[in-house]
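Asker: With the sequence up front, the predicted model follows.
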Amino acid sequence: MTPLARARRRLKAHPLALDAALAAAVLLCMLAGSFVDPHGEHRVSWSIRTPDLLSLLLMTLGAVALVFRRRAPMAVLALTGTFSVVESVTGDPRAPVAMSAVIALYTVASTTDRATTLRAGLLTMTVLTGAAMLAGTLPWYAQDNLAIFAWTGIGATAGDAVRSRRAVVQAIRERAERAERTREEEARRRVAEERLRIARDLHDVVAHHIALVNVQAGVAAHVMDKRPDQAKEALAHVREASRSALNELRATVGLLRQSGDPEAPTEPAPGLDRLDELAGTFRSAGLQVEVARDDHDTTLPAAVDLAAYRVIQEALTNVQKHAGPDAKAEVSVVRVGPHIEVTVLDDGAGDETGPQEGGGHGLLGMRERVTALRGTLTTGPRYGGGFRVHAILPIKTRTAATGEPGEPA
């Protein structure tokens, strides 16, 4: 942690000390400003004027009031505003007591709502500027009077901007925390439901057969010596029941595997060299598929080759599932400069459960594959009907370009 971050944390832990330091800084600024003549020969002249005792007292009281600005912002604004009005009427030369009122107005604006800020800002601006113009010792059009008007407006605006930023940051943080809680609760709920489902299925599959095995084994043990034929028959029932239990248990456990989980690999990962074979499997299932290639026999990195194949496979699967029985699909693989472009089109009417733009696990999987290779994927409905999947994949990945072994994750 940097020294600045540590100091900021300490100040946040002790807000009263921070306000006291701010009040001291404001008091020093007011004292310095009270001895300066901004209209001197050299634009700023020191020690030309000296504030009277009342002005010094008002500056001190205004600074002390700022120490409690977080606890009672409206009361501090009222006090500092009163001190500023008194100084505007009696001060000659005038001391910058209004600086404390500007800080108090900023605090009100940063800690309350916009409507309260608007009312407090207009009231403070009107009272301080009106008192300075109408009852002050300077002409109403003096620069000091206009400065009070400007600084009060700046204080209210800055405070409102800080409050708005805090509200936005807090809203973002709350949304993130709410989303995290929702994800955790949803994960726990799904785990609990899955555990109940597995327990129910295993009980239904195993309990009956195990009970049957237990009964038949008891019968076989009981009649083994006196009636061996009946014992053999009971053992045959035990064997058949155990075989049925194993088969059903294997089928139940197989349900736990997601439909898209790959089996243990026994051959190289597929690529575009098997595109005709892939299209043939869909043709045998009744889908009309046309394939066009213009990639000039480009040798692709294994990761790009696999991603292109999987994109086409998933896109044709979506056509088979959602585009209707009479749909036609067109697959094109084209090399364009340093990229390979894969496009899958269909003319099906589709159904209400068809893939939507940005939705579905299949489209999400395609997008994750393409993005992992720093490519782009565009999916969406076509004008006049049908769906379009368009992927642009770089021919050279980072690992291929540097000559390092392996593939991108």
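Answerer: Nice, I can see it.

Asker: From here on, just use CA atoms for contacts and neighbour counts.
Answerer: Fine.

Asker: does Gly260 count as helix, strand or coil?
Answerer: coil (DSSP: H, G, I helix; E, B strand; the rest coil).

Asker: Identify the residues contacting it.
Answerer: Gly260 makes no contacts at all, as judged by C-alpha atoms under 8 Å, 6 or more residues apart in numbering.

Asker: and the gap between it and Gly365?
Answerer: Distance of Gly260 to Gly365, given as C-alpha to C-alpha, to the nearest Å: 11 Å.

Asker: Ok, Ser88 next?
Answerer: 71 Å.

Asker: Those two: who's more crowded?
Answerer: Neighbours were tallied for Ser88 and for Gly365 using other C-alpha atoms under 10 Å; the higher tally belongs to Ser88 (29 against 14).

Asker: Can you tell me the element the most centrally placed residue in the chain falls in?
Answerer: Taking C-alpha atoms, centre = their mean, the centroid of the chain lies closest to Ala176, which sits 6.4 Å from it. Per DSSP states H and E, Ala176 falls inside helix 143-223.

Asker: and if you look at Val44?
Answerer: Assigned by DSSP H and E, Val44 falls in strand 43-46.

Asker: so what does that strand touch, helix or strand wise?
Answerer: strand 36-40 (3 or more C-alpha pairs under 8 Å, 6 or more residues apart in numbering; DSSP states H and E).

Asker: Under a three-state scheme, what state does Glu263 occupy?
Answerer: Secondary structure, three-state DSSP: Glu263 is coil.

Asker: Count the residues that sit near it.
Answerer: Glu263, neighbours per other C-alpha under 10 Å, totals 7.

Asker: With Glu184 instead?
Answerer: Neighbour tally, Glu184, other C-alpha under 10 Å: 12.

Asker: ok, so what distance separates it from Glu177?
Answerer: 11 Å.

Asker: Take this one as well and set it beside the first:
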Amino acid sequence: MTKPGDGGPRPRGMWWREGAITAVAFALCLLGGALAVDDKSLTPPPVAAYLIAVVCCAVLPARHRTPLAAMAATTACGMLVAPLDLLLSPPIVAPAVIVAYSLAVRTERRAAGAALLTSAALLVASNLVVTFGTLSWQDASRIATVAAFPLVAGILGHSTQNRRAYLAAMEERARRAEETRESEARRSVAEERLRIARELHDLVAHQITLANAQATVAAHLFDTRPEQTRTSLKELVETTADALDELRATVGLLRQTGDAAAPAEPAPGLSRLPTLLESFRRAGLEVAVHQDGTSRPLPPGLDLTAYRIVQEALTNVTKHAGTGSARVRFTWNHDRVTITVTDDGRGARTSPTGAPDRPPGYGLIGMRERATAVGGHLTAGRRPEGGFLVSTELPLPPAKDTTRRAGGTVAVEGRTATAEAGDAP
């Protein structure tokens, strides 16, 4: 549907309305032409009244496309009323009033106001020139009424314009708000999917990698060392059971439709590091941990990030390094903690049984995303002296009085690693 005033085709209902408005304006013009001063009865309209009514009503449909031209035409017809010996009354200027309303609706306020004031002044001036010297109080009130009618119509048209602009602004605001909500919803869904993908990747990659390593060891030693094979199979059962429990818990959270009634299990953090390292020991990877500086408790989000980065880095060592040892170093400063995971492996891409390993996945990408999400950064690459290095710097909150010195011992894989500031990574 095209809007009025755009010059395009008009709907059927609009033509009926235009016809009714034109007919009413034509009738009022003829009524005004039939009026006369001091006459007690109506007389048939003269030919001049018909002429003015036809010309004024003929330009009415043009008020939508060219309101200024229509206003000029109706004003000119109104100026001819007095010279043609007709009475200048409100009915005879009905077309000018209709055009004044349309002009105020479709034209900028200042331009419309100037045009309406000019039209009213011309109507008054044309009548005063003819009646100069014989003007009565009755004529003055009639002329003032005629001049006021287009101005009042202009005020009503301006109010309509303001209301339409307000409704259009509200519709535009609602549309933009809807687009913003949809965009925000899509962004939230994408972020949530990325978060779930990282969690599932860390969980599955760690547990399945350990299970694969234990199963490989059991298959490799099945004929020569039955007792060690039995131990590996037992550890494999424990690993897969842990994996099933964690997957069940994660999927349970995803299936929840509302807030949990009871608090969920706390997210893993560095406090569970000994348990994590024990799981790698069962898979055949010995990990030494060193701490430099003063350690302190981390916020939950930062604690989870540090834990997941260590977990994924050691998982990559188990999958790709082709070595049985790795080192983890925590360097604590007043505003950041640096976590470094290194190994001396050759980066072999084959398993102990000779089967080719899978291509690299999203481990490094996930670690970088986690570090960036908490305001840190991560670097990874081969070391010049051999092996691979993963290093991340994570920002720390201001230190509190609950800090503790990291000069004690940390239990790692059934042995003790002493934290010394001078240990090589």
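Answerer: Arrived safely, thanks for sending. What you are looking at is a predicted structure, and each value in this text was computed from that prediction instead of being measured.

Asker: Buried residues, the helix or strand following the helix holding Ala176 of structure 1. List them.
Answerer: Next helix or strand after helix 143-223 of structure 1 toward the C-terminus (DSSP H and E): helix 228-254. By neighbour count with 16 or more other C-alpha atoms under 10 Å, helix 228-254 of structure 1 contains the buried residues Ala231, Ala234, Leu235, His237, Val238, Ala241, Ser242, Ala245, Glu248, Leu249.

Asker: Map the second one onto structure 2.
Answerer: This means Ala234 of structure 1. By TM-score structural alignment, Ala234 of structure 1 lines up with Ser232 in structure 2.

Asker: list the contacts for that match?
Answerer: Listed by C-alpha under 8 Å, 6+ apart, the contact set of Ser232 of structure 2 reads Gln214, Ala215, Val217, Ala218, Arg282.

Asker: In structure 1, which of these still touch?
Answerer: For these, the aligned pairs still in contact in structure 1 (both residues aligned by TM-score structural alignment, their matches' C-alpha atoms under 8 Å) are Gln214, Ala215, Val217, Ala218.

Asker: Dump those residues to CSV, plus distance to Ala144 of structure 2 and neighbour count.
Answerer: Formatted as CSV, these follow (distance: C-alpha to C-alpha, whole Å; neighbours: other C-alpha atoms under 10 Å):
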residue, distance to Ala144 of structure 2, neighbour count
Gln214, 104, 25
Ala215, 104, 19
Val217, 108, 20
Ala218, 109, 22
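
Asker: from those residues, which single one is nearest Thr340 of structure 2?
Answerer: Within those, the smallest distance to Thr340 of structure 2 is 25.7 Å, found for Gln214 (C-alpha to C-alpha).

Asker: That closest one -> structure 1?
Answerer: Gln214 of structure 2 maps onto Gln216 in structure 1, by TM-score structural alignment.

Asker: Structure 1: matching residues for stretch 163-180 of structure 2?
Answerer: Stretch 163-180 of structure 2 maps onto residues 165-182 of structure 1, going by TM-score structural alignment.

Asker: Quick one: average offset of the matching stretch versus structure 2, please.
Answerer: Superposing on structure 2 places stretch 165-182 of structure 1 at an average distance of 1.9 Å from its equivalents, by mean C-alpha distance after the TM-score superposition for structure 1.

Asker: ok, back up a step: just send the kept ones among the contacts of Ser232 of structure 2 back as CSV, with distance to Thr74 of structure 2 too.
Answerer: As requested, the kept ones among the contacts of Ser232 of structure 2 are exported to CSV (distance: C-alpha to C-alpha, whole Å):
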residue, distance to Thr74 of structure 2
Gln214, 98
Ala215, 98
Val217, 101
Ala218, 103
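
Asker: So Ser55 of structure 1: helix, strand or coil?
Answerer: From three-state DSSP, the assignment for Ser55 of structure 1 is helix.

Asker: That one against Ala98, yeah?
Answerer: No - at 11.3 Å, Ser55 of structure 1 does not count as touching Ala98 under the criterion of C-alpha atoms under 8 Å.

Asker: List the contacts of the residue nearest to Ala63 of structure 1 when sequence neighbours are not counted.
Answerer: Among residues not flanking Ala63 of structure 1 along the chain, Ala23 sits closest, at 4.9 Å (C-alpha to C-alpha, 6 or more residues apart in numbering). Applying C-alpha under 8 Å, 6+ apart to Ala23 of structure 1 gives the contacts Ala63, Val64, Leu66, Val67.

Asker: tell me which element Ala23 of structure 1 is part of?
Answerer: Secondary structure assignment for Ala23 of structure 1, by DSSP H and E: helix 15-34.

Asker: Report the mean distance between that helix and its aligned residues in structure 2.
Answerer: Helix 15-34 of structure 1, aligned to structure 2 and superposed, deviates on average by 2.4 Å (mean C-alpha distance after the TM-score superposition for structure 1).

Asker: what does stretch 185-196 of structure 1 give?
Answerer: Relative to structure 2, stretch 185-196 of structure 1 is 1.1 Å off (mean C-alpha distance after the TM-score superposition for structure 1).
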